[in-house]
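Undergrad: Sharing a model that was predicted from the sequence below.
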Amino acid sequence: MRFDHVGIATRDAATLADLFGTMLDAPVAHREAFDGLDVTFLDVGEGYLELLEPLDDEGAIPRYLDREGPGLHHVALATPDVSAALETAREMGVELVDETPRPGAWGHDVAFLHPQSTGGVLVEFVER
């Protein structure tokens, strides 16, 4: 596995993309509307910053923003096989958010591990 991206919950992805884009020389690598979100990936060299802006008031990101405010939402690790990574985590007793991979942004398969089992960090496995 290797680092893939950090997900950042925000109410203004365009402004944050401009800030990080200029400050870090991080161009937009991909942008799409996905699952009620405006999702923007900024290329920071060895990975991405994923900006997550809700398009409506439904879903996990709007709830997160209401509860926690803007900021770091999750850390994503790239794996060649999300199913195998989930099975390893399951065998180790890690609580899973997703029992099986599901479609994610940019057309990738993803699955999340519950932060109660991972030191308070929401971990995402992503298969590119």
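TA: Cool, got the structure.

Undergrad: rest of the way, CA atoms for contacts and neighbours
TA: OK.

Undergrad: which residues does residue 90 contact?
TA: Neighbour list for residue 90: residue 96 [criterion: C-alpha atoms under 8 Å, 6 or more residues apart in numbering].

Undergrad: nope, residue 43 is what I was after
TA: 26, 27, 28, 29, 49.

Undergrad: Show me those residues that map onto strands.
TA: 28, 29, 49 (DSSP state E).

Undergrad: quick one on the thing from earlier: among the contacts of residue 43, which one is most surrounded by other residues?
TA: With neighbours defined as other C-alpha atoms under 10 Å, the most crowded of the contacts of residue 43 is residue 49; it has 22 neighbours.

Undergrad: ok, residue 1 touching residue 81?
TA: No. Residue 1 lies out of contact with residue 81 (C-alpha atoms under 8 Å); the separation is 9.6 Å.

Undergrad: how much space between the residue of the chain positioned farthest from its centre and residue 50?
TA: Among residues of the chain, the one most distant from the C-alpha centroid is residue 91; the distance is 23.5 Å, by C-alpha atoms, centre = their mean. Distance from residue 91 to residue 50, counting by C-alpha to C-alpha, to the nearest Å: 29 Å.

Undergrad: structure B:
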Amino acid sequence: MTRLPQPDRPFKVLGIQQIAIGGTDKQRLQKLWVEMLGLEVTGTFRSERENVDEDICAIGSGPFKVEVDLMQPIDPEKKPAVHQTPLNHVGLWIDDLPRAVEWLTQQGVRFAPGGVRQGAAGFDICFLHPKANEAFPIAGEGVLIELVQAPPEVVAAFARLPAAAS
């Protein structure tokens, strides 16, 4: 396999922060993810503006805990439609979100509207758009990707990992 040259990136992707899964019935999502697979419900989030009623679940612990959000729309007829596949997404811990956004934008990466803002879990976030366009030819190729500012304890934990693991 040929390795592509790696650009001098001024930030690091540290790991998976979250996986967000939407459906029309949160109880059905809970049946699989909580009852069958054993994830723990650690909180809830509800936002009329974002049209979401979600249970925040977790797998793992400490700085390596991964959040699994089970999302249901408050109104299935309104946007954003968190129960439709395009709003299912993966979140990545980023060690320096402002630098990442600046550098990725300069490289032609398309971001979704909304810019950097505080997310449901209290961390600064932004989203890479799932589709490229002429002005921004690099995007998620069908996947919505959330970039999440890692708190200092997560950055420190990943820094302690052996180089081969990061």
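TA: It's in. Remember, predicted model here, so these are calculated numbers, not experimental data.

Undergrad: re earlier: and the residue farthest from the centre of the first structure? What does it align with in the second structure?
TA: Using TM-score structural alignment to pair residues, one finds that residue 91 of the first structure aligns to residue 106 in the second structure.

Undergrad: ok, its match - contacts?
TA: Applying C-alpha under 8 Å, 6+ apart, no residues contact residue 106 of the second structure.

Undergrad: separation between it and residue 126 of the second structure?
TA: For residue 106 of the second structure, the distance to residue 126 of the second structure - C-alpha to C-alpha - is 16 Å.

Undergrad: now do residue 156 of the second structure
TA: From residue 156 of the second structure to residue 126 of the second structure the distance is 22 Å (C-alpha to C-alpha).

Undergrad: Ok, residue 104 of the second structure next?
TA: 12 Å.

Undergrad: More neighbours: these two, which one.
TA: residue 126 (23 against 17).

Undergrad: Then the more buried one would be within a strand, right?
TA: Yes. Under DSSP: H, G, I helix; E, B strand; the rest coil, residue 126 of the second structure sits within a strand.

Undergrad: That one matches what in the first structure?
TA: In the first structure, residue 126 of the second structure lands on residue 111 (TM-score structural alignment).

Undergrad: any idea how far that match is from residue 82 of the first structure?
TA: Counting by C-alpha to C-alpha, the gap from residue 111 of the first structure to residue 82 of the first structure is 7 Å.

Undergrad: shared neighbours, the two?
TA: With C-alpha under 8 Å, 6+ apart, residue 111 of the first structure and residue 82 have common neighbours 101, 125, 126.

Undergrad: Strands along the second structure, start to end?
TA: 13-22, 40-47, 52-59, 66-72, 89-94, 117-118, 124-128, 144-149.

Undergrad: got TSV for those, with distance to residue 82 of the second structure too?
TA: TSV is the format used below for the strands of the second structure (distance: least, C-alpha to C-alpha, whole Å):
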stretch	distance to residue 82 of the second structure
strand 13-22	5
strand 40-47	11
strand 52-59	7
strand 66-72	6
strand 89-94	10
strand 117-118	18
strand 124-128	14
strand 144-149	12
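
Undergrad: so which of the ones you listed gets nearest residue 79 of the second structure?
TA: strand 52-59 (9.7 Å; C-alpha to C-alpha).
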